[in-house]
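J.: need a 3D model of the sequence below.
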Amino acid sequence: MKKIIFSLLLGIASVIPFGGSANAFDSTFASYLQSKLNILKSNFNLVGISAAVQIPGKGIWTGTAGISSSDSDNVTAEMVFAAGSVTKNFIAAVILQLEEADSLSLNDSISKWIPQYQNIPGNVTINQLLDHSSGIYNVTDNPAFISAINSNLNRFWTIEEVLSGGFVLTPYFTPGSGFRYSNTGYMILGLIISKIMKTSLRDQFYKRFYKPYNLNETYFEINDTVTSPFAHNWVDLNGDGILDDAFFVPLTAINSSTIGAGGVISNPENLVRWASQIFGGNVISNNSLNKMLTFRPATISGANGYGLGTMRYQFSAGRTGYGHGGNIFGYSTIVIYDPVESISIALMINKDISAGSLGVSFMNWVLQYTTSSVTSDTEIIPKRFTLLQNYPNPFNPETKIEFHLTNNENISLSVFNILGQEVEILFEGLLPAGVHTFNWNAKDLSGGIYFYKLSSAQHSDIRKMMLVK
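T.: All right, here's what the predicted structure looks like:
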């Protein structure tokens, strides 16, 4: 093994009941989600991926694709992954709870809580650490720090050793005058939490979050025993451009030297439930949640804003969601919550990739399905592929489009204007054999003649309809 490349940017489906019966999460939707997961696996050349979707009243869907280890064993929904910087959302939640308990103030200068370190201005506030406006140098960008970690992967570091080791270079800017993502800031926040509570971050996470919210497959990197199966991470270890199963590589130095910036281990099912709790207002007060969701503009990992330990994501149709991404040595994670329908999604991947865009695409697919109102009857198997006339027709603004499939097929249902321009993709994905009805609302379109087209690999049909306004 020539070198270790260290970076910190901290097909099976099932349904878990949540706020409703298991049957509420219908098999057609589950098949649709699995087909989209398979697309991500293929399009981004992933080794393995695990996903979960939580929809109130329907349940939690989980799905996987690809392999975990070099023995070609499949990724399973029970497997946990290192969540990297998703940890920052948990850190922010602890800090906000401490402020609610009058243990600290977001306006406190960090000099109140930690000693002076070189290149770490004492007048930086806790709030500036949380929203990355402190200007403090991101230690994981320092090649000297990376070399120190790689020189002994079994070494256990303390954060104090990192901060005093000459790895924190000159600040990017004066506190509060800009935005620059910094893992160092969250490592300092972890120190502050441990000093106030006189316990480890692990103990705080278990007491405040893991146990109260039944996150039973969520762990902490340091001083914890992981009993769940662990997905193997894949990294190009020798620089030949080929990913290697890196699960044998010790992570003690990597994990201990960045605690606070990372540290959470979990699976997608636990993370979608966490997202629904934190962003649903069950973990912190409404006042604290408003602070967490006050965003400054930022372009980072598929997000367009950063709040307190929270990234902002833009979906199609102008909708906005919240969450966080994370990467650490062959693991990538994205968690996103849609506040309109209280839908949570999580993707965990066993190679390094900027997962934000994947998460946004997956959430768009979920929202496309939930807002499209496809209903399916699979008890009757039609004899031929058929696209029926919409009804009512003419219509304003809602109509139904019925079509028949003789086999399980990946289909596309789209609408075109009279110029032949595609104006909306109503549905793309796998549907089972049966009779399907799509409820379409054209409230955002002008009146006129439109065409709707149904196509699959083997068939295609098109019909005309009239929107009257």
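
J.: use CA for all of it now, contacts and neighbours both
T.: OK.

J.: from Lys41, how far out is Glu341?
T.: Using Cα to Cα, to the nearest Å, Glu341 is found at 26 Å from Lys41.

J.: and this one, please, so the two structures can be compared:
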Amino acid sequence: YPNVLPTITIEQLLYHTSGLYDYTNNIAYGNTTILLDPSGIQIPDQIMENFVLTSNFSPGVKQEYSNTNYLLLGMIIEKISGRPYYEEIRDRFDLDTNYPTMAVPPFEIPTTDLGNLWFDRSGTGNFFVDVEVAGLSLNGLFSGASSTGAYAATPADVVKWGYDLYSGKYLSESTMNKLLTPHPLGLFGISDYGLGVVIADATCGPISYGHTGSIIYTSNMAYLPDHDLCVVAMTNDGRAAADLSFVINITEQMICLYLETVVSTDEQADTDNQLKIYPNPATVELNLDFENPVSDLTVKVYNQLGQKVAYYSAKQKENYVRLNTVDWANGSYIIHITTKEKQIIRKVIKQ
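T.: As a prediction, this is how the structure comes out:
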């Protein structure tokens, strides 16, 4: 293809360090798939020829998300397997048994009804229509998204997929380590991003693995390894596509609400290290007392808005930490404690 260097590697595609222009940013592509020919089937080869413009940067110089990377990866799967990428995935992961609602319209027919899509066809932000009621086809939208993220499924099946993938059901330990290792450049220079996976701290503390997705339908999935928990938020409201923080915030609210249900405000003891947190409620100070010394200790404290209000770390062995709480506003806080052996989440009150 004219704007794809032959030296780009598969790893660079997965890491988004290829520099390839994101075809979904091309206005001509959006006009074709949504406005001019919504019922037409978009072919990846034609998308690469017609809508991928000059590269944004040389491979390996930056890490910037581009859907073109995933489109090419799907084409590589098809070249190697000799069949459509979605057929290879269906058989390889036994979707019919494990995730029966997963399908790639219009090439596969979903086993459950697809939620009607509400979309601002005018582009003004004031005129939203039910695409199905308006008689518009979604063929162009889904076929154009292709292997960049055109799967339809129920939240339950997406949760199960995320849980199975990130808990290690499908990949070896060495591959999982590679998958979850963030590129040193940082996505857009600010975010941790592995091989096709967002690595982030939830606002209330714990680390999560997952991804967002939007082809006007919008979703976000996050798996918390420390809690063996997977959470998904999905919407058919097209307004969410303009601001992915909508589904990200819903996901994080669900995570934080879950964590609040599994911790209490009483003094709590951890059975491995006999951790005591006192006084709780706190007034001027909060003490963390480990009966057995722990190493590689990190303590993060978050308020109800997800803002970090305190941080402490130590490489050497510690068995006592004192936090000054004088400047904390009254209310509840989440303490995220990481040691070399484990992670602990606790809830405390400042009054």
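
J.: tm score of chain vs chain?
T.: The TM-score (TM-score structural alignment, normalised by the length of the second structure) is 0.72; 287 aligned residues with a Cα RMSD of 3.3 Å.

J.: which one's more surrounded, Glu341 and Lys41 of the first structure?
T.: Lys41 (20 against 12; other Cα atoms under 10 Å).

J.: which non-adjacent residue is nearest the corresponding residue of the second structure for Thr294 of the first structure?
T.: By TM-score structural alignment, Thr294 of the first structure lines up with Thr181 in the second structure. Nearest residue to Thr181 of the second structure, sequence neighbours excluded (Cα to Cα, 6 or more residues apart in numbering): Gly194, at 5.1 Å.

J.: what does that neighbour correspond to in the first structure?
T.: Match for Gly194 of the second structure (TM-score structural alignment): Gly307.

J.: what's the residue located most distally from the centre of the second structure in contact with, if anything?
T.: Largest separation from the mean C-alpha position in the second structure: Val284, at 37.6 Å (Cα atoms, centre = their mean). Residues counted as contacts of Val284 of the second structure (Cα atoms under 8 Å, 6 or more residues apart in numbering) are 324-326.

J.: if we use 10 Å, what do you get?
T.: Val284 of the second structure sits next to 323-328, 350-351 when contact means Cα atoms under 10 Å, 6 or more residues apart in numbering.

J.: and Gly213 of the second structure, by the same measure?
T.: 148-151, 219-221, 234, 241, 244, 247.

J.: quick one: Asn67 of the second structure and Ser147 touch, right?
T.: Yes. Look at Asn67 of the second structure against Ser147 with Cα atoms under 10 Å: they come within range, at 8.9 Å.

J.: any common contacting residues for these two?
T.: Leu73.

J.: and the two? Which one has more around it.
T.: Between Asn67 of the second structure and Ser147, Ser147 has the larger neighbour count (other Cα under 10 Å), namely 24 against 21.

J.: the aligned partner of that one in the first structure and Gly176 of the first structure, how far apart?
T.: With TM-score structural alignment as the criterion, Ser147 of the second structure lines up with Gly260 in the first structure. Using Cα to Cα, we find Gly260 of the first structure at a distance of 21 Å from Gly176 of the first structure.

J.: what about the match of Thr294 of the first structure, which SS state?
T.: At Thr181 of the second structure the chain is in coil, as set by DSSP: H, G, I helix; E, B strand; the rest coil.

J.: neighbours of it, just the number please.
T.: Residues near Thr181 of the second structure, counting by other Cα under 10 Å, number 15.

J.: show me what contacts it?
T.: By Cα under 10 Å, 6+ apart, the neighbours of Thr181 of the second structure are 175, 192-195, 197, 199.

J.: apply 8 Å and report the result again.
T.: 193-195.

J.: can you tell me which of those are in strands?
T.: Using DSSP state E, the members of those that fall within strands are Tyr193.

J.: and which of the contacts of Thr181 of the second structure is nearest to Ser313 of the second structure?
T.: Nearest to Ser313 of the second structure among those, counting by Cα to Cα, is Tyr193 at 23.7 Å.

J.: with distance to Tyr166 of the second structure and neighbour count added, can I get the contacts of Thr181 of the second structure in JSON lines?
T.: Listed next are those as JSON lines, based on distance: Cα to Cα, whole Å; neighbours: other Cα atoms under 10 Å:
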{"residue": "Tyr193", "distance to Tyr166 of the second structure": "14", "neighbour count": "29"}
{"residue": "Gly194", "distance to Tyr166 of the second structure": "12", "neighbour count": "23"}
{"residue": "Leu195", "distance to Tyr166 of the second structure": "12", "neighbour count": "19"}
